[in-house]
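Dropping a prediction and its sequence here:
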Amino acid sequence: MHDIKWIREEPRGLVDALVRRGTIEAEAQALVDGLIALDERRRSGIGKLEELQARRNAASKEIGAAKKDGQNDRAEALMAEVAALKTDIPALEEDVKAAEAELFEKLSAIPNAPLAEVPFGKDEHDNVEFTRFGEKRAYAFTPKQHFEIGEALGQMDFEAAAKLSGARFVVLKNRLARLERAIGQFFIDTHTTEHGYTEVAPPVLVRDEAMFGTAQLPKFREDQFPAGEGFWLIPTAEVPLTNLVAQSILSEEELPLRLTALTPCFRAEAGAAGRDTRGMIRQHQFNKVEMVSITTPEKSLEEQERMLACAQAVLKKLDLHHRVVTLCTGDMGFASARTFDIEVWLPGQDAYREISSVSTCSDFQARRMNARYRPKDAKSPRFVHTLNGSGVAVGRAMVAILENYQNEDGSVTVPDVLVPYMGGLTKIER
């Protein structure tokens, strides 16, 4: 959420940010003008309210003095004035509350401002690649897609999942079930033992306030899975991990906080009709290792680079060819100020697909959840900066392993780093 004081003092800053995100300039200007007018109504109302309350208190004291001096007419006039103020004040209070609520609602629907270095663009075609790892593998046969491999192995069952839960679910069996578990354990072990993240086992059911804090609500309500009145299944562990610092003031010595979790995630995929209907790329339920960092504004960009390196590290250990792109202004997420995507190569699809997204949200989420820290030499607390990144999506990592490590006979070689997690198994066969 944006600071209304910043908007009031530098309105052009928000206009430019919205234009970079694809809003027509006239519409952006009208939105900002409306916010400033609404804020002025709120501030003016607060000023008038304070004046009326002060006058009511003063008049109440004057009534007693007038009666004591025998000034009955003056006392009656003052009593009438107080009675009128008791009617006017609640009405003004309601108007101030209404203006505050409307301003809060409008501010909560505005996306974060992109950092200056984020490339301008309309969609994923304008993203900018800046690094690659490894090379595409060569095959003496036509590579198959992961679902073809899994179904042929008899260990990936979409039909059984559909009977249980509907489309966009999968039942994994036997060694593929163990492979999924192995991948998640390998990721979480690497981030905790090598990268300095603290493992957390958070709830996967959260309240409205938590979803608002990380900006899934209200704008993306249709993409979420409700779990009863006021509760939601998490779309990513970013939600509970980041909200651990909600409504709190940390000391600067506590920062950075680096947290990680391996959890199931749930997404309605409301806008994905017809996309990736086969296979495990776009599921309603999937496992993912999430990384979250809470840090100072001065360390935010440095921390994002570090988080990106941690996400890449697990893919490098798996020897999976991938590239890293900076998302353009038209493709980045609502709460993000800058996002790097890691896209892994899938030979069966003959395409790169996102496997991790690493974002800094500046103080955008922190303002929504009132998460602050107290600098060493400052009297007033400041908002923290929040960052999140996949470290990485377990299901998509399995997809990448199946397609990159497939053999002509239909078997799949287990990557070396996963062999200990697979009980020494080096090949998955039917």
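Yes, it's here. Residues are numbered from 1 along each chain as shown.

make it CA atoms for all contacts and neighbour counts henceforth
Fine.

burial count for Ile401?
22 (other Cα atoms under 10 Å).

and it, what helix or strand is that in?
In the assignment (DSSP states H and E), Ile401 maps to helix 394-404.

give me the element Leu107 is part of.
Per DSSP H and E, Leu107 falls inside helix 72-108.

In that helix, which residues are buried?
Buried residues in helix 72-108, counted by 16 or more other Cα atoms under 10 Å: 75, 78-79, 81-82, 85, 89, 92, 95-96, 99-100, 102-104, 107-108.

put this beside the first:
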Amino acid sequence: MLDLKLMQKNPDVVRESLEKRGSKIDVQEFIDLDTRRKALIGEVESLKAEKNAVGPEIAKRKKAGEDASDLLAKMGQVSARTKELDSELTQVESAQKDWMMSVPNIPHKSVPLGTSEEDNPVLRYWGGKPELDFAPKEHWELGTNLGGLDFECAAKLAGARFSISYGWCARLERALAQLMLDTQTSLHGYTEVIPPVIVNRKTMTGTGQLPKFEEDLFKLNDDREFYLIPTAEVPLTNIYAGEVIDEEKLPVKFCAHTPCFRSEAGSYGKDTKGLIRQHQFNKVEMVNFAHPEHSYEALEDMTAAAERILQLLNIPYRVIELCTGDMGFGAAKTYDIEVWLPGQDQYREISSCSNCEDFQARRANIKFQPRDSKKKQFVHTLNGSGLAVGRCLVAVLENYQQADGSIVIPDALKPYMGGIEVVTPE
């Protein structure tokens, strides 16, 4: 959520930000609401001042045995009008808050202008694409032929966009997650966490999934307003909701391996085969509570931590910077890591690392206490995939496939695979 004072004093800054993002949100709506809010507050205060001024006169008349009915009647009208105004003020403030909750974050000044993913500049490439002397297969065909992936049974159990992993494939997924957790905790200073995968509405609101993106979520069918998490970013970021962190503790860095659940609203017809766009998938997520002065250094470090996994696996990738029109709702700046998939003959996203600055911290009320100031400040929150396990599995299958349909296990994963070095067709 943006700073209310910024909206009130510099609405043009927000208007320009929305234009850069291609948003249709009208800043004038906020201005009109705020103008009405101030007018209501002024009228209420005036009526209360009048009531306070008349009070002693009423008491004086009563003490002297004089008639005060005219003043009492007038004060009755004042009270009724004040009640009406208070009710309208509550409605206006609620509408103003709803408007504020719908406004995306302001892009950092370094973010390139653009309207879609076509305008995202490539920052760097890493690794060479594998030179295959055969027509590469896609992961879903490789995994199915080797008996490791089953989409038909998953559809029987749950419907479309689900999968089952067996044997070597299940172990390979577990190995990938273990490599990610070991790397992020031992090399990059993240503390591993096992958070809830069911959270309440307030928690979803704190990180920006609600109210705007409710259709993208899986909501439990009861009256408690519980949701399945779309990413571990949600519970990890809200660990400090409503709390104040000592400045000495910053940065606080968490990582978690969890299942994630997404309705994939609006994705009809896209990636209907395979593991790229599932309703349920596993992901290792990184979250950083950073000092505002160091959050952009933290973004570079987080992106490097995500890249490290692909470097260990020796899988080619590229890093792109999202333009203003392609960034997520809460992000001020985002890097995407896209992995090369020979079977699809294209790069596909495997990680997204974002600095949300104080946008989420304002929603969730997460602050820190500076050593040299009595005034608390909002922290900056960052999040990034380190990595999406299912998509990383896709990358291993497609990049390490052999002409006979077998899969060579990357060296970095062999310690986790119990002696399995090659998966071969039966």
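Yep, that arrived. Every value quoted in this text rests on a predicted model; they were computed, and no experiment measured them.

TM-score of the superposition?
The TM-score (TM-score structural alignment, normalised by the length of structure 2) is 0.96; 423 aligned residues with a Cα RMSD of 1.3 Å.

Now do the lengthiest helix in structure 1 against helix 72-108, angle only.
Counting residues, the longest helix in structure 1 under DSSP state H turns out to be helix 25-68. Interaxial angle, helix 25-68 of structure 1 versus helix 72-108 (axes from the mean of the first three to the mean of the last three Cα atoms, to 10 degrees): 160 degrees.

Against which helices or strands is helix 25-68 of structure 1 packed?
helix 4-9, helix 11-20, helix 72-108 (3 or more Cα pairs under 8 Å, 6 or more residues apart in numbering; DSSP states H and E).

who wins for proximity to Ile249 of structure 1 among those?
Closest to Ile249 of structure 1 of the helices and strands packed on helix 25-68 of structure 1 is helix 4-9 (Cα to Cα; 21.1 Å).

That closest one vs structure 2 - mean distance after superposition?
Taken over the aligned residues, the distance from helix 4-9 of structure 1 to structure 2 averages 1.6 Å (mean Cα distance after the TM-score superposition for structure 1).

Now do that helix: which elements does it pack against?
Helix 4-9 of structure 1 packs on helix 25-68, going by 3+ Cα pairs under 8 Å, 6+ apart.

mind checking what Leu35 of structure 1 lines up with in structure 2?
Taking TM-score structural alignment, the alignment pairs Leu35 of structure 1 with Phe30 from structure 2.

ok, the residue nearest to its match when sequence neighbours are not counted to Asn282 of structure 2 distance?
Among residues not flanking Phe30 of structure 2 along the chain, Gln96 sits closest, at 6.4 Å (Cα to Cα, 6 or more residues apart in numbering). Gln96 of structure 2 is 37 Å from Asn282 of structure 2, where distance means Cα to Cα, to the nearest Å.

got it, and Glu131 of structure 2?
30 Å.

of those two, who's got more company?
Asn282 (21 against 8).

So what does the more buried one match up with in structure 1?
That one, Asn282 of structure 2, aligns with Asn287 by TM-score structural alignment.

okay, the helix holding Ile401 of structure 1 sits on what stretch of structure 2?
So helix 394-404 of structure 1 sits over residues 389-399 in structure 2, by TM-score structural alignment.

what residue lies at the spatial centre of structure 1?
The structure's structure 1 has its C-alpha centroid closest to Thr214; by Cα atoms, centre = their mean the separation is 4.9 Å.

Can you verify my assumption that the match of Leu35 of structure 1 contacts Lys97?
No: using Cα atoms under 8 Å, Phe30 of structure 2 makes no contact with Lys97, being 9.4 Å away.

how much space between His125 of structure 1 and Glu102 of structure 1?
On the measure of Cα to Cα, His125 of structure 1 and Glu102 of structure 1 end up 36 Å apart.

Helices of the stretch 251-400 of structure 1, residue ranges please.
300-317, 364-369, 394-404 (DSSP state H, counting those that start in this stretch).

right, and the ones you listed - which one's nearest Lys163 of structure 1?
When these are compared (using Cα to Cα), the closest one is helix 394-404, at 20.4 Å.

Alright, that wraps it up for me.
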